[in-house]
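Chemist: Okay, predicted coordinates and the sequence, questions at the end:
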Amino acid sequence: MKRYLTFMTFAFISLQTLVYASFAVYYGDVSPTNIDELSKFNLLILSPLVEENYIKELKSKNIIVVGYLSLATIGGWEPWAGEVPDSVIIGHWETWNERETDFSSPQWRDIVLNKAVPYILSKGFDGVFLDNLDYVDKYPEKREAMVELIKAIREKYPDIVIVANRGFSIAEEITPYVDYILFEDFITYYDFNGNKYKIYQDADLQWVLAQAEMLKKLKAKVLALSYADLDNEKQVEEFSKIVCKYAGEYGFEVYMADITLQRIGLNPCENFTKSQVPSSEAKIGEENKNICGSGAILLVIFLPRSLRELILR
């Protein structure tokens, strides 16, 4: 026990030598031309199609790399798509031209647990990014099945890193089984009807902030994904100011990208000091004052799960 406490003390002291962690969501190709740019992040959410040698290279730089896995849709491009029978398909998602899967189906559960996750891990990924959890709101009768599926992933693969995308209506149930919750569309979003990037306003903004408050009360580790036109410098600056204001208030780490996620984005808070962007997180070290977010992420994610859970309580 004494040795354990000594390690804990050393771990937290070591935080003073670390910069704030950062993350990126990028589904484009990884190649020699952009791997250095990707290497500036501490956690990467990438396509499962990324070549193994690039995953290995990123991991050699102490970067956590997780692979994409939708728990409610199949696009046809996934290496496990051929395993999905028509009997599992229950709908069609027109926006991204994907088929909706019955995530309560034992067949789908088997594909996820014994085909998709193993494929991703076999390529060297540290874990999985679970997308489209909001489908529980479209199919509320399958809500419990989604929670059980996420729980099953954790139980079968106890030491992997799991990032869950949204799923606010089941956040309380799934938080014990995931390492992070990605808050996609945090403050800003892409309006597919108007083909414009926008900032949430009025009742919509209040709803977003209510979800942020809920996640904060759950003590979930949140990665906030905001959208903007990266070619529009004025918009990026405008969006960054308001996004970082709220991110600071809730202690969220932020990444800003365009809606395609085929282009490497940025940490929008790098240009704001702690005095400009209020944060609920304590400042750790002088070298960190130009970046907002959770300083503990980089250290905690490398610890054994049992120790991570104790720290994150």
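Modeler: Now that the structure is in, tell me what you want to look at. Keep in mind that this is a model prediction, so the values were computed, not measured.
Chemist: contacts and neighbour counts: CA atoms only from here.
Modeler: Fine.
Chemist: Skipping adjacent residues, who's closest to K196 in space?
Modeler: Counting by Cα to Cα, 6 or more residues apart in numbering, K196 lies nearest to Y190, which is 5.8 Å off, once chain neighbours are set aside.
Chemist: how close does Y26 get to E37?
Modeler: 12 Å (Cα to Cα, to the nearest Å).
Chemist: Show me which of those two is the more surrounded one.
Modeler: Y26 (20 against 11; other Cα atoms under 10 Å).
Chemist: and the more buried one, what does it touch?
Modeler: In this structure, Y26 makes contact with L44, I45, L46, S47, L261, Q262, R263, I264, judged by Cα atoms under 8 Å, 6 or more residues apart in numbering.
Chemist: Also A152?
Modeler: L113.
Chemist: buried sites along the strand or helix carrying it?
Modeler: Using DSSP states H and E, A152 falls within helix 143-156. Within helix 143-156, the residues that qualify as buried are R143, A145, M146, V147, L149, I150, K151, A152, I153, R154, counting by 16 or more other Cα atoms under 10 Å.
Chemist: Generate TSV for the residues you listed, with distance to Y250 as supplementary columns.
Modeler: What follows is the buried residues of helix 143-156, written out as TSV (distance: Cα to Cα, whole Å):
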residue	distance to Y250
R143	27
A145	30
M146	27
V147	25
L149	29
I150	25
K151	26
A152	30
I153	28
R154	26
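Chemist: For A81, grab the count of nearby residues.
Modeler: Around A81 there are 14 other residues, counting by other Cα under 10 Å.
Chemist: Tell me if T6 really is in a helix.
Modeler: Yes: under DSSP: H, G, I helix; E, B strand; the rest coil, T6 sits within a helix.
Chemist: Would you state the helices of the stretch 1-150 of the chain in chain order?
Modeler: Taking DSSP state H, counting those that start in this stretch, the helices of the stretch 1-150 of the chain run over residues 2-14, 35-38, 52-59, 106-111, 117-122, 135-138, 143-156.
Chemist: In addition, the following structure is provided for comparison:
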Amino acid sequence: MEVKYIKYLAMLFSAVTVLLVACRRETFDYGVFTGDAMNQRKKYERYDSVVVEPSNFTSRQVESLKEDGRHVYAYLNIGSLENSQPYCKRYEDVMLDRYDGWPDEHWVDVTREKWQRLVVQERARVYKERGFDGLFIDNADVYHRYHTPEVYQSLKSMLASLKRQGFKLIVNGGDVFISETLKDGSARRLYDGINQEDVFTTYHFDKKEYGRQSREDTAYYEGYLKKARKAGLDVYIVEYRAGRELSRKIDAYCERHGYKWYNADSIKLN
């Protein structure tokens, strides 16, 4: 009887463990939803930190998400301009080349004071008033496209201004810019963390297909992220449609290194 009872307890403990693991998987550290057409609070409540399109949120909605201890980041495009933005017409004179893969978007001249005022004063002021904890800075890759000291210093200046306003900053992509700030020792003063897309997966814009990242690129990104983490930065990863087996590998990888990651269903991040 005692043996059977012990076996029964073991089975019960195993079942409870499985149930607890399943429950834990209902909540996640990090999610990026910049392509959402509207506020989907039920979805966001499953995440400890969320990145959202700020135009879809009122200050009351932001505060309501923060009440549970959630960190809410506003998406801020620092290096390019989309035609859909209501202020686009006023900034046509700062537009440069068309953005590959995104036909309704152009790179911008970040050295122009006009553009810098939009980013660090107009946009940042609105997001601060709405109560966002931080900013998810996109398209610092403009420095890779237009590789000049003036572009580099302009990006650093804008990030420093945003940081002084009390925002926590996550820089998405921009590995060329990030690597240079790591070399000159300015990274920690300018931003708090980095986000890298496509470390293990990728999206082929020409074929409009999701797939696995090349081994060479994965190895490059792994080394790059390791340097960022060693410098004391938070590290985040966004993958696209990682399958079950690959997701387990990414889970283990992020657990080992102290990274957070999000598995997106679509390149549109909705």
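Modeler: Yep, that arrived. This one's a predicted model, so the numbers in the text were calculated from it and none came from an experiment.
Chemist: Once they're superposed, tell me the TM-score.
Modeler: Put the two chains on top of each other and the TM-score (TM-score structural alignment, normalised by the length of the second structure) is 0.79; 234 aligned residues with a Cα RMSD of 2.2 Å.
Chemist: ok so, going back, the residue nearest to K196 of the first structure -> the second structure?
Modeler: Counting by TM-score structural alignment, Y190 of the first structure corresponds to Y203 in the second structure.
Chemist: OK, contacts around that match?
Modeler: Counting by Cα under 8 Å, 6+ apart, the residues that Y203 of the second structure touches are E209, Y210, G211, Y240, I267.
Chemist: The second one belongs to a strand, doesn't it?
Modeler: Looking back up the chat, that one is Y210 of the second structure. Yes: judged by three-state DSSP, Y210 of the second structure forms part of a strand.
Chemist: Looking at the helices of the stretch 1-150 of the first structure, which is nearest to Y255 of the first structure?
Modeler: Of all those, helix 35-38 sits nearest to Y255 of the first structure, with 12.6 Å by Cα to Cα.
Chemist: In the second structure, what range does the closest one match?
Modeler: Using TM-score structural alignment, helix 35-38 of the first structure lines up with residues 41-44 of the second structure.
Chemist: List the buried residues of the matching stretch.
Modeler: Within stretch 41-44 of the second structure, the residues scored as buried using 16+ other Cα under 10 Å are Y44.
Chemist: Check the mean deviation of it from the first structure.
Modeler: Comparing stretch 41-44 of the second structure with its match in the first structure after superposition yields a mean distance of 1.6 Å (mean Cα distance after the TM-score superposition for the first structure).
Chemist: Report the distance from that stretch to the chain centre.
Modeler: Chain-centre distance of stretch 41-44 of the second structure: 17 Å, with Cα atoms, centre = their mean, to the nearest Å.
Chemist: and what of stretch 84-99 of the second structure?
Modeler: Taking Cα atoms, centre = their mean, one finds stretch 84-99 of the second structure lying 23 Å from the centre of the chain it belongs to.
Chemist: What is the burial count for the equivalent of Y262 of the second structure over in the first structure?
Modeler: Aligned by TM-score structural alignment, Y262 of the second structure pairs with Y255 of the first structure. For Y255 of the first structure, the count of nearby residues is 24 (other Cα under 10 Å).
Chemist: For the aligned partner of E216 of the second structure in the first structure, pull up the helix or strand it's in.
Modeler: Here E216 of the second structure is matched to A203 in the first structure, going by TM-score structural alignment. Element membership for A203 of the first structure, per DSSP H and E: helix 202-217.
Chemist: mean offset of that helix relative to the second structure (after superposition)
Modeler: For helix 202-217 of the first structure, the mean distance to aligned residues of the second structure following superposition is 1.7 Å (mean Cα distance after the TM-score superposition for the first structure).
Chemist: Tell me which residues of that helix come out buried.
Modeler: Buried-residue list, helix 202-217 of the first structure, by 16+ other Cα under 10 Å: V208, L209, Q211, A212, L215.
Chemist: Which neighbouring elements make contact with the helix or strand that that helix is followed by?
Modeler: Where DSSP H and E defines the elements, the next helix or strand beyond helix 202-217 of the first structure is strand 222-227. If you count contacts as 3 or more Cα pairs under 8 Å, 6 or more residues apart in numbering; DSSP states H and E, strand 222-227 of the first structure packs onto strand 180-184, strand 188-191, strand 253-257.
Chemist: repeat that for 10 Å
Modeler: Packing partners of strand 222-227 of the first structure (3 or more Cα pairs under 10 Å, 6 or more residues apart in numbering; DSSP states H and E): strand 23-26, strand 161-165, strand 180-184, strand 188-191, strand 196-199, helix 202-217, helix 233-250, strand 253-257.
Chemist: who wins for proximity to L69 of the first structure among the ones you listed?
Modeler: Ranking these by proximity to L69 of the first structure (Cα to Cα) places strand 161-165 first, at 9.9 Å.
Chemist: So which bit of the second structure is that closest one matched to?
Modeler: Going by TM-score structural alignment: strand 161-165 of the first structure matches residues 168-172.
Chemist: how close does the matching stretch sit to the first structure?
Modeler: Counting by mean Cα distance after the TM-score superposition for the first structure, stretch 168-172 of the second structure comes out at 1.3 Å.
Chemist: What lies in contact with that stretch?
Modeler: Residues outside stretch 168-172 of the second structure that contact it (Cα atoms under 10 Å, 6 or more residues apart in numbering) are 51, 71, 73-78, 132-141, 159, 162-163, 177-178, 190-197, 233-238.
Chemist: most centrally placed residue in the second structure?
Modeler: N195 (4.7 Å; Cα atoms, centre = their mean).
Chemist: List the contacts of that one.
Modeler: 136-138, 170-175, 225, 234-238, 259-261.
Chemist: one more time with 7 Å, if that's ok
Modeler: I170, V171, N172, G173, V235, Y236, I237 (Cα atoms under 7 Å, 6 or more residues apart in numbering).
Chemist: Matching E105 of the second structure against the first structure, which residue comes up?
Modeler: Matched across to the first structure, E105 of the second structure falls on E98, judged by TM-score structural alignment.
Chemist: And V126 of the second structure, by the same measure?
Modeler: Aligned partner of V126 of the second structure by TM-score structural alignment: Y119.
Chemist: Please apply the same query to R117 of the second structure.
Modeler: Residue correspondence, TM-score structural alignment: R117 of the second structure in this structure matches D110 in the first structure.
Chemist: burial measure for its match, as a count.
Modeler: D110 of the first structure sits with 13 neighbouring residues when counted by other Cα under 10 Å.
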